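S.K.: Turn this into a model:
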Amino acid sequence: MAMLGKFDVREDPEQKAKCDETMELLLAAGYFRVRIKGLSDFDKVVGGLAWSIQACNFAVDIDVLYQENTILGQKIALTERIVLVLSRMKCPHSIEPFQIQGGDFIHIFPVIQWLVKRVFERRAEIGDFNRAYTLNQYNKRFGELTDEIKSTSTKENVEDIRARHQPKRRFRCLDKKKKRFNNADERRKRIHSTLVEFGQMHQLLDTSDGSEKPQQDVDALIKNMVNEKSKITTQIVNSLVNQQQDALRGIIEDFEEKEKARLEEALLSESGQQQLALRTFKVQLNKQNERINTLQMNIEQTQNKKEQKKNSALEIKQQHDQLQEELEQIENQTKNVDPEALKRVQALVADYEAAKKEETELRAKYRKERDELEQENAKLEARLQASPDADSAENERMKQIEEQYQLVSDRLQKQRLAMAKKVREISALSRRIDDIPSANELAQYRQAFFQLYNQSAVLYRQTKQNYTLYNTFTDMIDYMTKEIMLIESINEGYP
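M.R.: Presented below is the predicted three-dimensional model:
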């Protein structure tokens, strides 16, 4: 079988330019597989279409696993599913499976451009939702850390307040002997003495309900401490304490409760100030957030208006391009037609229009004359019925009118026949013009020839492989037959 020859396949520069624009558009949209040099244009286009459709939240029921030497039928079956999904998406640009398979980038580019536009619109729609969802998930996971930080700062502030307001010693007892307190009364006495040293007796004095003597004794004790600069003896303190043990016991208990309440109140007052400052800060923060949200809404509205104007400009540009393409197609079609035939057709069309206009005018004129003649005929018939013995001149006039009417009818019939003949000639010329293929049809024929050539090349390659395999098996059978015959001869010669 003869070897398959190499053919010089010419590339269309317009198709090449559209191919480059399509790949750049897919790369700008985020489909980076177009950078792989080992992939064919068909794989890149099919992958880009499938990726764009899935990015628009539409499902494509295809298997995009790479297969080497895919036949023409498999490629068309793959592209048919993509075209089906595009029809569901209501794509304004029509495309056929064989155009995708054959690499007709002039028709593929508008579809890719529309899909990329849909991808960007989809990203803008779900961007705010994804951002809000991300913030929600962050607050769910790391919101507790913020509360812990706030509670830690509050505890530090409380510790700072306690450190600033530590109790200070104002007086000092002169009894420096260390005694062991064996019972509760002696401990209470010591507590009372220590409180007096730190200047906390005003709360004890407020709670006393008995006589003024304990208060006077305590005042005298404090006065002596001040005058003697802490030289008072422990015997004096013990004597004062022993006089009112029961009263002092109640006073100490009340003092402990009030001291605890005072400390809590101080802490609450400090925390209240902090809460008030925190609440004021939150109000200011909310106002700033509202202002930021308002500015963001204004920015989004401005961006939306900008996008709308941009989209309208793109639509106007696309319409202009379509009109330009249609004008170029019409010019190309007129270039392929014979100028003389075109002039004849134009002249015949002009004659047809003139004849049609003349026919309309004649019909109106003859209809008017017919109506007048019918009216006059009716009048004459009425007169004949009224006077049966009328002149013969009226009869002759009626004959002349009928003859004139017959002549006009004959002329009208001739004009109709001539117009029908012209119409037949125009129809024949139109059919001859339609028989001449246009540039688009020639391009489709060329694309179909390329597809048939590729298919025949694949079939030739498969047939050649089958022939080679058949010859190999035939040789193996011959060798095995000879080997069997040799073994049988050896077996017969050496029993």
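S.K.: From now on I want contacts and neighbour counts done on CA atoms only, so please keep to that.
M.R.: Will do.
S.K.: Residue 13 and residue 23, how far apart?
M.R.: 15 Å (Cα to Cα, to the nearest Å).
S.K.: this one as well, want them side by side:
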Amino acid sequence: MANRDVFSKILPNVKLGTRYDEDGREVQVERREDSDATAKEQDTFDILVAAGYYRARIKGLSAFDKVVGGMTWCIECYDYDVDVDLLFHESLSIGQKIALVEKIVAVLIDMKCPHSLEPHQVQGLEFLAIHPVIQWLVKTSVENRAERGQRLKRFAIGQFHNHYQYKSDKDNLTKIRLASTNIKAIQDLYGPRRQYERQEAPDDDDDVSRVRLTLLEYGDPGPTFRSSGERKADRGPGEKDEHDLEEYLRSLSLIKDDPTGTQKRIDLDPTALQELQQHYPEFKLEMDTDAQELKSQNQQKRLEAPKIAMEHKIRRYCKENEQLKDAENEQKEKTMEVEDQLNTLNTELKAHKDTQDKADPKLLEKIQSLLQQHEELKKSEAEFKESCRTDLANLQLQIDDLEAFSAQDAEAQAAALAGEEQRLKELRLQLAKRNRGIVAIERKLDAIPDRTELAQYQRRFHELHNEMSGKHLETKQYYTLYNTLNDKKRYMEKELALLNSICEATNEGMMSPHGREDFIRQFESIVDGVKSAQDKVRHKYNEERISRRAERGAAIAAGTAAPVCSGCQAANPRVPALRAAATAAQVN
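M.R.: Sure thing, here's the model as predicted:
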């Protein structure tokens, strides 16, 4: 028993998968079922369908076509630049499928797929190895499609801005173009201007000294710097600054602009230089004071703007809060009213239920039916009143028209009547025309037979066909009978002529012995001729009889055998004639 189970051709959990040999013929091979592989297979197809490859939903396609087609589609969506032809269609031979799988595996290696896959795994439909690769391909293709969509969106926006502009952008460009001249004039007006020029370079080559000297040339003393660490140790900060300032001012001279635009150098004498030194601290103090006041004013303005905005927001929020409170109070009142109504209705419903439980069921049914009739009567009454109102309005309109017509004079009434008569004639003509068209269409429709008439026509045609076939067969039998009688007549005439010639030859031949021998010899030749004619006719009769039997056997085999008399006579018109000839020959 165990050996029979082991070597049985039908094993449990085994399915026959379709493979192809080298000639392209289908080969049935055994493939064991695996629950994990089946789950991975279904999951793989679901992933492909969710990604947009809907051919994986077709039940008529094999799993190999779905997997290879899905991998090819994902690679095409990934836009990976490979020098490989990945064209896939359903009518590929087994060799082309193997080559395509090898190309796909090579492309996956070039794409740096993190999961390994071999061609035989794809051909063997090992979904435990195919599933992670499909997951990675779908993920990369979806990401690439999203990136490509963003790229195309940015390109479309850029092209739009290159060829079109909003009205606000055009207004801003116009404002900037108009304000650029004013901005340039202001920049030229308040730009830095050089007031002094160096006479000789300072002895100290410190960067701080050069910066301070440059600022002094443009009228700005700048911050107080200390030139070096040695001066800091030798002198105090105040003494050092005054010495540096006097030294720098001695090395400067005024610059005066002439009308031609050229600058001339004017050397300062000690008195002008002293006045300049005295004026400089006052000017610096004024500038510092103005700068502080301007800074405080700017700060105050900057603080006032947010303050005003906050006040506006506070007022708006307070107003919204009051509105919300009013709405809340209204909703509370409505809620209380609805609750009161609900309580009242519940009380009434409870009372009705108690009354219904205590009342007689038959009486309750009768009351319900009467209430229903009452509702229907009220509804019909309302409809009747509405129809009466409509009729009353129409009648009132007619009365108004008649009153207006009667208020007119005779000529106007006659003109109105003539117009109405003319309108009535036109309407009648249109009605007659419409009726003629309807009649013509009805005639055309009547001319087209329906299914019942077509069935009657078909039945009548069958009857006529059968009648014509019977008449044709009868006519053919008449012709056959005529031919038979004609042949019989001809043979009887020949027989009569032959008998007359024999009688005449007998009287003449019996007169002499020589004539008797000639008569006997001629009579023998006549008998031989009759026998040969009889043999010929009998041979033809046998041939026609054999052919008739063959045709009759074929008709019986086909299930359409005809009666013997009419069929034979119709199929072989010469049979009766041959039969009559054979009979005449026997008589002779």
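S.K.: Report the TM-score for the pair.
M.R.: Once superposed, chain against chain, the TM-score is 0.27 (TM-score structural alignment, normalised by the length of the first structure); 147 aligned residues with a Cα RMSD of 3.4 Å.
S.K.: Tell me which of residue 13 and residue 23 of the first structure has more neighbours.
M.R.: More crowded of residue 13 of the first structure and residue 23, by other Cα atoms under 10 Å: residue 23, with 22 against 9.
S.K.: Which strands and helices lie in contact with the helix or strand containing the more buried one?
M.R.: Using DSSP states H and E, residue 23 of the first structure falls within helix 13-29. Helices and strands touching helix 13-29 of the first structure, by 3 or more Cα pairs under 8 Å, 6 or more residues apart in numbering; DSSP states H and E, are helix 105-164.
S.K.: Now the element after the helix it packs on, going C-ward?
M.R.: helix 184-197.
S.K.: Figure out how far whichever helix or strand comes after that next one is from the centre of its chain.
M.R.: Counting by DSSP H and E, the next helix or strand C-terminal to helix 184-197 of the first structure is helix 201-207. Mean-position distance between helix 201-207 of the first structure and its chain equals 76 Å (Cα atoms, centre = their mean, to the nearest Å).
S.K.: Name the residues of helix 201-207 of the first structure that are buried.
M.R.: Within helix 201-207 of the first structure, the residues that count as buried by 16 or more other Cα atoms under 10 Å are 201, 203, 204.
S.K.: Who are the contact partners of the second one?
M.R.: In this case it means residue 203 of the first structure. 255, 258 (Cα atoms under 8 Å, 6 or more residues apart in numbering).
S.K.: same thing but at 7 Å, please
M.R.: For residue 203 of the first structure, the contact set (Cα atoms under 7 Å, 6 or more residues apart in numbering) comprises residue 255.
S.K.: And the last one, by the same measure?
M.R.: When the contact criterion is Cα under 7 Å, 6+ apart, the partners of residue 204 of the first structure are 251, 255.
S.K.: quick one: it and residue 264 of the first structure, what's the gap?
M.R.: Residue 204 of the first structure is 18 Å from residue 264 of the first structure, by Cα to Cα.
S.K.: how distant is the helix or strand encompassing residue 482 of the first structure from the center of its chain?
M.R.: Taking DSSP H and E as the definition, one finds residue 482 of the first structure inside helix 439-493. Offset of helix 439-493 of the first structure from its chain centre (Cα atoms, centre = their mean): 52 Å.
S.K.: From the contact counts, what lies against it?
M.R.: With contacts defined as 3 or more Cα pairs under 7 Å, 6 or more residues apart in numbering; DSSP states H and E, helix 439-493 of the first structure has no helix or strand neighbours.
S.K.: still on that earlier bit, would you turn the buried residues of helix 201-207 of the first structure into JSON lines with distance to residue 237 of the first structure?
M.R.: Below are the buried residues of helix 201-207 of the first structure laid out as JSON lines (distance: Cα to Cα, whole Å):
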{"residue": "201", "distance to residue 237 of the first structure": "14"}
{"residue": "203", "distance to residue 237 of the first structure": "19"}
{"residue": "204", "distance to residue 237 of the first structure": "16"}
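S.K.: still on that earlier bit, and the helix holding residue 23 of the first structure with helix 105-164, angle?
M.R.: Counting by axes from the mean of the first three to the mean of the last three Cα atoms, to 10 degrees, helix 13-29 of the first structure lies at 10 degrees to helix 105-164.
S.K.: helix or strand right after helix 13-29 of the first structure?
M.R.: Trace forward from helix 13-29 of the first structure with DSSP H and E and the next one is helix 41-55.
S.K.: Specify the angle between the helix or strand that that next one is followed by and helix 105-164 in degrees.
M.R.: Reading on from helix 41-55 of the first structure to the C-terminus, the next helix or strand found by DSSP H and E is helix 72-88. Per the same axes, to 10 degrees, the angle that helix 72-88 of the first structure makes with helix 105-164 is 60 degrees.
S.K.: elements contacting helix 72-88 of the first structure?
M.R.: helix 97-102.
S.K.: For the helix it packs on, which helices and strands make contact with it?
M.R.: helix 72-88.
S.K.: from the chain's centre, how far out does the helix it packs on sit?
M.R.: On Cα atoms, centre = their mean, the centre of helix 72-88 of the first structure falls 24 Å from that of its chain.
S.K.: now stretch 188-204 of the first structure
M.R.: 77 Å.
S.K.: now stretch 144-160 of the second structure
M.R.: For stretch 144-160 of the second structure - counting by Cα atoms, centre = their mean - the centre lies 24 Å from the chain centre.
S.K.: Then stretch 400-407 of the second structure?
M.R.: On Cα atoms, centre = their mean, the centre of stretch 400-407 of the second structure falls 64 Å from the chain's centre.
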